[in-house]
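Student: what's the 3D shape of this:
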Amino acid sequence: MPYNGGPMTEAMYYVLLALMNPNHGYQLMNAITKVSNGRLNMGPGTLYGVLSRMQKDGLITLAEDDGRRKTYKITTDGEQALRIEYSRLVALIRDGKILEEGDEGE
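Tutor: Predicted structure coming up:
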């Protein structure tokens, strides 16, 4: 079943962000830690599960496979899905501004 555009998992979001520059598995784990400012450390088991799923969904593709390591890159559909998710997250933050207003309404 292809990706339906629903909310992404945190893992999916950060994999796509990290793949704005093509990467192979080990580099990708480091890139995810970097783009998440250290909040997300993804192990190989989680990473390869997410990569497999996202490849099936057409969000990423193999850029290169030299037999030793596979280099992944984001697809046009993947970048579009990432931008849609980013907009959704920005809207969530914007909607949450009510929390910053405190108890003014009481």
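
Student: contacts, neighbours, all on C-alpha from now
Tutor: Will do.

Student: buried ones in stretch 78-97?
Tutor: Residues 78-79, 81-82, 84-85 are the ones in stretch 78-97 that count as buried (16 or more other CA atoms under 10 Å).

Student: what's the answer for stretch 9-28, then?
Tutor: 11-19, 22-25, 28.

Student: next step: these restricted to strands.
Tutor: In strands, defined here by DSSP state E, the members of the buried residues of stretch 9-28 are 23-24.

Student: just the endpoints, please. Distance across stretch 49-66?
Tutor: 20 Å (CA to CA, to the nearest Å).

Student: and what of stretch 90-100?
Tutor: Stretch 90-100: ends 16 Å apart by CA to CA.

Student: another sequence for comparison is provided below:
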Amino acid sequence: MAREKFQTLTEQMFYSLLCLRQERCGADVMAQVDQMTRGRVVIGPGTLYNLLDSFLTAGMIEETVVEGRRRSYRITAAGERALAEEAERLETLLGDYRRFRVEGETR
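Tutor: Model (predicted):
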């Protein structure tokens, strides 16, 4: 069964949206993701700009400032909902893992 686009977010998607809770340009998003994840998640320029374009099309972010080639973005209400839904999904997975781990240890 095919999943609807953005039903689950990749790490790059999740952290990009999380960063855009504050207005940022693409280069700032890449730097912030690197800092937030201590280098664990890397987003290259090609990946980031494809994500930004997809998020714009889906209404999850909005363009806020255009200065030549430099563009800044901010998350929208739709993006906040997607971010919150993904966090809830991940918390559910973690809860399932913890329950299973505890059950597995008692056997």
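
Student: just send the buried residues of stretch 78-97 of the first structure back as a markdown table, with distance to G38 of the first structure and secondary structure too.
Tutor: Formatted as a markdown table, those follow (distance: CA to CA, whole Å; DSSP: H, G, I helix; E, B strand; the rest coil):
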| residue | distance to G38 of the first structure | secondary structure |
| --- | --- | --- |
| G78 | 23 | helix |
| E79 | 23 | helix |
| A81 | 23 | helix |
| L82 | 20 | helix |
| I84 | 24 | helix |
| E85 | 21 | helix |
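
Student: now, among the residues you listed, which is nearest to G6 of the first structure?
Tutor: For these, the closest approach to G6 of the first structure (CA to CA) belongs to E85, at 8.3 Å.

Student: contacts only, for that closest one.
Tutor: 7-8, 13 (CA atoms under 8 Å, 6 or more residues apart in numbering).

Student: now distance to Y72 of the first structure too, for these, in CSV please.
Tutor: Formatted as CSV, the contacts of E85 of the first structure follow (distance: CA to CA, whole Å):
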residue, distance to Y72 of the first structure
P7, 22
M8, 19
Y13, 15
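
Student: any idea how far the residue most central in space within the first structure lies from H24 of the first structure?
Tutor: With distances taken as CA atoms, centre = their mean, the residue of the first structure nearest its centroid is Y13 (2.0 Å). Distance of Y13 of the first structure to H24 of the first structure, computed by CA to CA: 17 Å.

Student: as a markdown table, the buried residues of stretch 9-28 of the first structure with distance to L47 of the first structure would be great.
Tutor: Shown next, in a markdown table, are these (distance: CA to CA, whole Å):
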| residue | distance to L47 of the first structure |
| --- | --- |
| A11 | 8 |
| M12 | 9 |
| Y13 | 12 |
| Y14 | 10 |
| V15 | 8 |
| L16 | 12 |
| L17 | 13 |
| A18 | 12 |
| L19 | 12 |
| P22 | 15 |
| N23 | 12 |
| H24 | 11 |
| G25 | 8 |
| L28 | 9 |
